[in-house]
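1. Give me the fold of what follows.
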Amino acid sequence: MLKAYKFRLYPNEEQKIYLAKTFGCTRFIYNKMLAERITSYEENKDLDIKTMKYPTPAQYKTEFEWLKEVDSLALANAQLNLDKAYKNFFRDKSVGFPRFKKKSNTNNYTTNNQNGTVSIENNHIKVPKLKSMIKIEQHRKFNGLIKSCTISQVPSGKYFISILVDTEIAQLPKMDNKIGVDLGIKEFAITSDGVFFSNAKHLKRSEKRLAKLQKDLSRKQKGSNNRKKARLKVAKSHEKISNQRKDMLHKVSTQLINENQVIVIEDLKVSNMIKNHKLAKSIADASFAEFRRMLTYKAKWYGREIIIAPSNYASSQLCSNCDNKSSQTKDLSCRIYICPVCGMIMDRDINAAKNLLKLAI
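-> From the prediction side, this is the model:
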């Protein structure tokens, strides 16, 4: 089974120069090929898009010789990423057309482990085309065959490497526990057992400091060193918020996976939910989609089952005792569900979680 391990890198100045070159070359190849595809499509709209032939990264090396200085597998993977994005667009227009990569965005490239070109030894990692080994903070060991690795530089200036490994993952012992999980904003997750996982609201707690840093940045002269320093402070603040959020999501998802065999969650359409401008920031801060992604891959790793409730399943409006449907909970300020038929009184979120649990039973 494939599993990725992420570690921090500490490259020296020479290695930073090589990484910057590789980031730039892969970005150039991606943008160059995307521009040519757009031009070709506009000139040949009547032809089948699948029959069109495009240049490969190797063919560009005769015109741009500096591409030879970096890893050819990184350039090839840039082409594969574009192919995937292009096919996804023509398969489903809602995903959006591939966009050009900007230099200001997170820099990254992916390379493959061909003939052992990627290896770790004494807290240093060897990557293709680079003669010296890069220092790595390997905080945990792993066994298995390294398939590929992705090196990235985040806006705060830090370097990371994500290593994809083909390894064996020990399955958790099977159990009979089944649980329904209702997601919310006031409380992040509520289980059918009545357990509440609080919503830390990391962005909201850091908004004042972030606003001050953004204000300081806006006052700095463009191109100055003071502006670079201010931009770095903003980036580090955003990175801290992101890390806090991921830490919470990992802890909650891991606990649910460890304690339950079957987990039922809602099929939340986050893209539609954030159209509510009053709640958009809180919904985005909660990261429901990322939480679902974590539950899904962890369940696959450890032999658990995730059941996704149908999008039209009104878990909040149904009575978990008699199945009567009431529209009272359409008002988000209504926190207690009172059934007009059987008289049951229950917290609206626990009631919704119990209704979700019924899909597993």
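2. make it CA atoms for all contacts and neighbour counts henceforth
-> Fine.
3. Check which residues of stretch 246-266 are buried.
-> Using 16 or more other C-alpha atoms under 10 Å as the test for burial, stretch 246-266 gives 246, 248-250, 252-253, 256-266.
4. In helices only, show me those.
-> Counting by DSSP state H, the buried residues of stretch 246-266 place 246, 248, 249, 250, 252, 253, 256, 257, 258, 259 in helices.
5. show me what contacts the last one?
-> Translated: residue 259. Applying C-alpha atoms under 8 Å, 6 or more residues apart in numbering to residue 259 gives the contacts residue 177.
6. How about the third one?
-> By C-alpha under 8 Å, 6+ apart, the contact list for residue 249 reads 290, 291, 294.
7. So which residue is smack in the middle of this protein?
-> residue 290 (6.1 Å; C-alpha atoms, centre = their mean).
8. ok, back up a step: now for the ones in helices among the buried residues of stretch 246-266: which two are most distant?
-> Greatest spatial distance in these: 246 and 259, 20.0 Å, computed using C-alpha to C-alpha.
9. Just confirm residue 260 contacts residue 173, I think it does.
-> No - with contact defined as C-alpha atoms under 8 Å, residue 260 does not count as touching residue 173 (10.3 Å).
10. At which residues are the helices of this structure located?
-> 13-43, 57-60, 72-91, 202-219, 225-259, 270-273, 280-286, 288-302, 348-357.
11. now those helices as a markdown table including distance to residue 105?
-> Below are the helices of the chain laid out as a markdown table (distance: least, C-alpha to C-alpha, whole Å):
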| stretch | distance to residue 105 |
| --- | --- |
| helix 13-43 | 11 |
| helix 57-60 | 22 |
| helix 72-91 | 15 |
| helix 202-219 | 18 |
| helix 225-259 | 12 |
| helix 270-273 | 22 |
| helix 280-286 | 20 |
| helix 288-302 | 20 |
| helix 348-357 | 39 |
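12. which one of the ones you listed has the most crowded surroundings?
-> Highest mean neighbour count among the helices of the chain (mean count of other C-alpha atoms under 10 Å): helix 348-357, with a mean of 26.
13. which residues are contacting that one?
-> With C-alpha under 8 Å, 6+ apart, helix 348-357 has contacts from 178-182, 184, 190-194, 263-266, 309, 315-320, 329, 334-337.
14. Now the second one, please; I'll put the structures next to each other:
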Amino acid sequence: MTRIVTRTYRLYPDKTMKIVLDQLCDYRRCCWNQALELWNDLYDDRRILPFYAYRFVPNKNGIKEEKINLKTMPNWRLVRNMMVEQKQDWQYQYSAHLLQLAVQDLGKAWQAFFDKSQARQGNPGFKSKKLPKQGFKSDQAKLKDGLLYLEKSREYKGEWHPIKFKGRILSDKFGVLSITRKNDKYYLSIPFKVEDAKPWPKSGKYTAVDVNVGHFNYTEGKQLVLPKSLTKSYKKIAFYQRMLAKKRTVNGLIKGTQSNRYAKARAKLQREYEKCANIQKDLMHKFTIKLVKDYDKIVIEELSVKDMLMSHAASKGVHRSMFGTFRQLLAYKCEWYGKELIVANKLYPSTQRCANCGFVKKGDEKITLQGNQKHGTKHNEYVCYKCRYKNDRDQNAVKNLYALIEHPELNKAA
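-> This next block holds a predicted model:
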């Protein structure tokens, strides 16, 4: 059995290839926008035109009447063929595969929009050149000796060089390459086809993870998600945001975005965001791989993140704690290495249930972010009003989640 493993590498193009990569990113965006406009026009035509039309086609026996369906559902092949017929001379300087891959991705986006089984997504929109992240795809590129060889059109008369990248290649078999530009840096994403990893040896240990804003609690301790090393970076982010807000307006008008100082401040802000993201991704990968390596069964809770974001005070901390990323990384690593992931029901009262006697707090006895005003308890302590059991609120939640391993019948709303 094979599986897809995607690796991202940093590209180091020379001045000539930087211009080429920028042009390819612009051409990809142009193809996407043109295809989306054509796709929308085809949808509008289906509402106006009649269902069928007839035309007369000559054959051996004379003239035959042929029926034509005028309300054909738009698809990526139809849109691609129409765009190829409307190609202009300057477009022949670029590979035809760039146009085809852009239209294919647009078709996948429309398919995901109409698929009711997937999470609700908006309809595909037009791409803006102001977006900080741009990119394109290539299915004809080659990799050799740490160099990337992109496909060159026959009509292109300029210089064309291979591009250096650093990193180990996992396999000679790979899919469509993705090249992205972000903060004036270029990255290469390669989906490799590799053999399934052998399951890690069983340790005979189980654990449960209770996710919180800023830290994750599990049976053997606590893992910080927002370490103190990020405090300085977040202060810089707030400072650069204030700078941009001041530079954005000139004499009461929004004209400052075109100045060089504004561009420099925005670049500094983007670098700080990227630095924070890299630190947290590295931390998440190390923590999830530790859990998968040390434990055979892992219990986590399913959170309603949208409901948590309704609180203005906690929304920033929830975003930075990366609950969704943690579950995504842990899910595929458990699948790869033969470990079991148990997800608690969204309504399972892990915080309100007593780990000692099973009593569930309800109504005005519940623990909130402000604690419990009726009994005068703090938000970080759990006191059972039935058996007088006392413990830290997070540790009590970990014990309740851990109980689902031996008692799966409890995995439901109280």
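15. Next, the TM-score between them, please.
-> TM-score of the superposed chains, computed with TM-score structural alignment, normalised by the length of structure 1, equals 0.89; 353 aligned residues with a C-alpha RMSD of 2.5 Å.
16. so what corresponds to the residue nearest to the centre of structure 1 in structure 2?
-> Taking TM-score structural alignment, residue 290 of structure 1 has residue 325 as its aligned residue in structure 2.
17. Tell me who's in contact with that match.
-> Residues in contact with residue 325 of structure 2 (C-alpha under 8 Å, 6+ apart) are residue 284.
18. any idea how far it is from residue 338 of structure 2?
-> From residue 325 of structure 2 across to residue 338 of structure 2, the span is 20 Å (C-alpha to C-alpha, to the nearest Å).
19. And for residue 12 of structure 2?
-> Distance check for residue 12 of structure 2 against residue 338 of structure 2: by C-alpha to C-alpha, it reads 37 Å.
20. Check residue 181 of structure 2 too.
-> Counting by C-alpha to C-alpha, the separation of residue 181 of structure 2 from residue 338 of structure 2 is 36 Å.
21. pretty sure residue 54 of structure 1 is touching residue 37, no?
-> Yes - using C-alpha under 8 Å, residue 54 of structure 1 is in contact with residue 37, at 7.5 Å.
22. Could you find the counterpart of residue 185 of structure 2 in structure 1?
-> Using TM-score structural alignment, the equivalent of residue 185 of structure 2 in structure 1 is residue 158.
23. dump the residue contacts of its match.
-> Counting by C-alpha under 8 Å, 6+ apart, residue 158 of structure 1 has contacts 8, 9.
24. rewinding a little: now the contacts of helix 348-357 of structure 1: which count as buried?
-> Buried by 16+ other C-alpha under 10 Å: 178-182, 184, 190-192, 263-266, 309, 315-320, 329, 337, out of the contacts of helix 348-357 of structure 1.
25. Can you name the residues that contact whatever residue of structure 2 lines up with residue 100 of structure 1?
-> Structural correspondence for residue 100 of structure 1 with respect to structure 2 (TM-score structural alignment): residue 126. Going by C-alpha under 8 Å, 6+ apart, residue 126 of structure 2 touches 32, 33, 36.
26. Return the residues in contact with the last one.
-> Applying C-alpha under 8 Å, 6+ apart, one finds that residue 36 of structure 2 lies in contact with 106, 124, 125, 126.
27. Not counting its neighbours along the chain, what's nearest the third one?
-> If you skip the residues right next to it in sequence, residue 125 of structure 2 has residue 36 as its closest partner in space, 7.7 Å away by C-alpha to C-alpha, 6 or more residues apart in numbering.
28. how about the one you found, what's its partner in structure 1?
-> Checking TM-score structural alignment: residue 36 of structure 2 goes with residue 34.
29. before we move on, what about residue 138 of structure 2?
-> Following TM-score structural alignment, the counterpart assigned to residue 138 of structure 2 within structure 1 is residue 111.
30. how many neighbours does that match have?
-> By other C-alpha atoms under 10 Å, the residues close to residue 111 of structure 1 number 23.
31. Leaving out the residues flanking it, which one is nearest to residue 189 of structure 2?
-> residue 8 (4.3 Å).
32. counterpart of that neighbour in structure 1?
-> Per TM-score structural alignment, the equivalent position to residue 8 of structure 2 in structure 1 is residue 6.
33. Contacts only, for its match.
-> Counting by C-alpha under 8 Å, 6+ apart, residue 6 of structure 1 touches 160, 161, 162, 163.
34. How about residue 2 of structure 1?
-> Per C-alpha under 8 Å, 6+ apart, neighbours of residue 2 of structure 1: 164, 165, 166, 167.
35. Over to residue 58 of structure 1?
-> Counted by C-alpha under 8 Å, 6+ apart, residue 58 of structure 1 has contacts residue 72.
36. what's the matching residue for residue 210 of structure 1 over in structure 2?
-> Alignment note (TM-score structural alignment): residue 210 of structure 1 maps to residue 237 of structure 2.
37. Touching, that match and residue 273? I think so.
-> Yes - using C-alpha under 8 Å, residue 237 of structure 2 is in contact with residue 273, at 7.3 Å.
38. Roughly how far does residue 330 of structure 1 sit from residue 315 of structure 1?
-> Counting by C-alpha to C-alpha, the gap from residue 330 of structure 1 to residue 315 of structure 1 is 11 Å.
39. Tell me how many other residues surround the residue nearest to residue 283 of structure 2 when sequence neighbours are not counted.
-> Distance criterion C-alpha to C-alpha, 6+ apart; nearest residue to residue 283 of structure 2, sequence neighbours excluded, is residue 225 at 7.4 Å. Neighbouring residues of residue 225 of structure 2 were enumerated by other C-alpha under 10 Å; the total is 23.
40. Enumerate every residue touching the alignment partner in structure 2 of residue 311 of structure 1.
-> Here residue 311 of structure 1 is matched to residue 346 in structure 2, going by TM-score structural alignment. By C-alpha under 8 Å, 6+ apart, residue 346 of structure 2 lies in contact with 301, 302, 303, 304, 413.
41. Out of these, which comes closest to residue 244 of structure 2?
-> The nearest member of those to residue 244 of structure 2, counting by C-alpha to C-alpha, is residue 304 at 33.3 Å.
42. Give the equivalent position in structure 1 for the closest one.
-> By TM-score structural alignment, residue 304 of structure 2 lines up with residue 269.
43. Its match and residue 289 of structure 1, how far apart?
-> 9 Å.
44. what's the answer for residue 13 of structure 1, then?
-> Taking C-alpha to C-alpha as the measure, residue 13 of structure 1 falls 38 Å from residue 289 of structure 1.
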